[in-house]
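Student: Sharing a sequence plus its predicted fold:
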Amino acid sequence: MNSLTVAATANLSGFRAKWLDFYGQTSLELHHEKSVYLH
C-alpha cells in the first residue's frame, strides 16, 4: 500500500463515519416525528 492509498482509505472511513452518524441522527428524528404524529 502506498501513502496515497492509505490517505484515501482513511478519508473514506472518516466520510463513512460522518455519513453513518448523519444517517443515524436523521432516521432517529424521522422515527421521533412519526411517533409524535401517531400519538
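Tutor: Done, it's in. Numbers count the residues shown, from 1 in each chain.

Student: When you work out contacts or count neighbours from here on, use the C-alpha atoms and nothing else.
Tutor: Fine.

Student: Quick check: the gap between the residue nearest to the spatial centre of the chain and L28.
Tutor: The geometric centre of the chain, computed from its C-alpha atoms, lies nearest to L20 (CA atoms, centre = their mean), at 1.6 Å. According to CA to CA, to the nearest Å, L20 stands 12 Å off from L28.

Student: let's bring in a second one:
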Amino acid sequence: MLKKNDIGPQAYRDAMSHFAGHVHVVTTDGPAGRRGAT
C-alpha cells in the first residue's frame, strides 16, 4: 500500500511541468468516492 503524501496545488503543477510531453493519470479512492483526471 502506498503511503499518503499531501502536496499543495503549486507543488503538484511544478512537478508535472517537468513532464509536459507525457499524459498524466491521477486517481483517488477515498471517502468521497473514486475520482480520476488526465
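Tutor: Done, it's in. Quantities reported herein were computed from a predicted structural model and do not represent experimental measurements.

Student: Overlay them and tell me the TM-score.
Tutor: Scored against TM-score structural alignment, normalised by the length of the second structure, the superposed chains reach a TM-score of 0.30; 16 aligned residues with a CA RMSD of 2.5 Å.

Student: tell me which element the residue nearest to the centre of the first structure falls in.
Tutor: If you go by DSSP states H and E, L20 of the first structure is part of helix 3-38.

Student: what comes up buried for that helix?
Tutor: Across helix 3-38 of the first structure, burial judged by 16 or more other CA atoms under 10 Å covers no residue at all.

Student: my read is R13 of the second structure is in a helix, agree?
Tutor: Yes. The assignment for R13 of the second structure (DSSP: H, G, I helix; E, B strand; the rest coil) places it in a helix.

Student: what's the burial count for it?
Tutor: 10 (other CA atoms under 10 Å).

Student: any idea how far L38 of the first structure is from W19 of the first structure?
Tutor: 28 Å.

Student: cool, E33 of the first structure as well?
Tutor: Taken as CA to CA, the span from E33 of the first structure to W19 of the first structure is 21 Å.

Student: what does V6 of the first structure give?
Tutor: 20 Å.

Student: now swap in A8 of the first structure and tell me
Tutor: 16 Å.

Student: Fine by me, thanks again.
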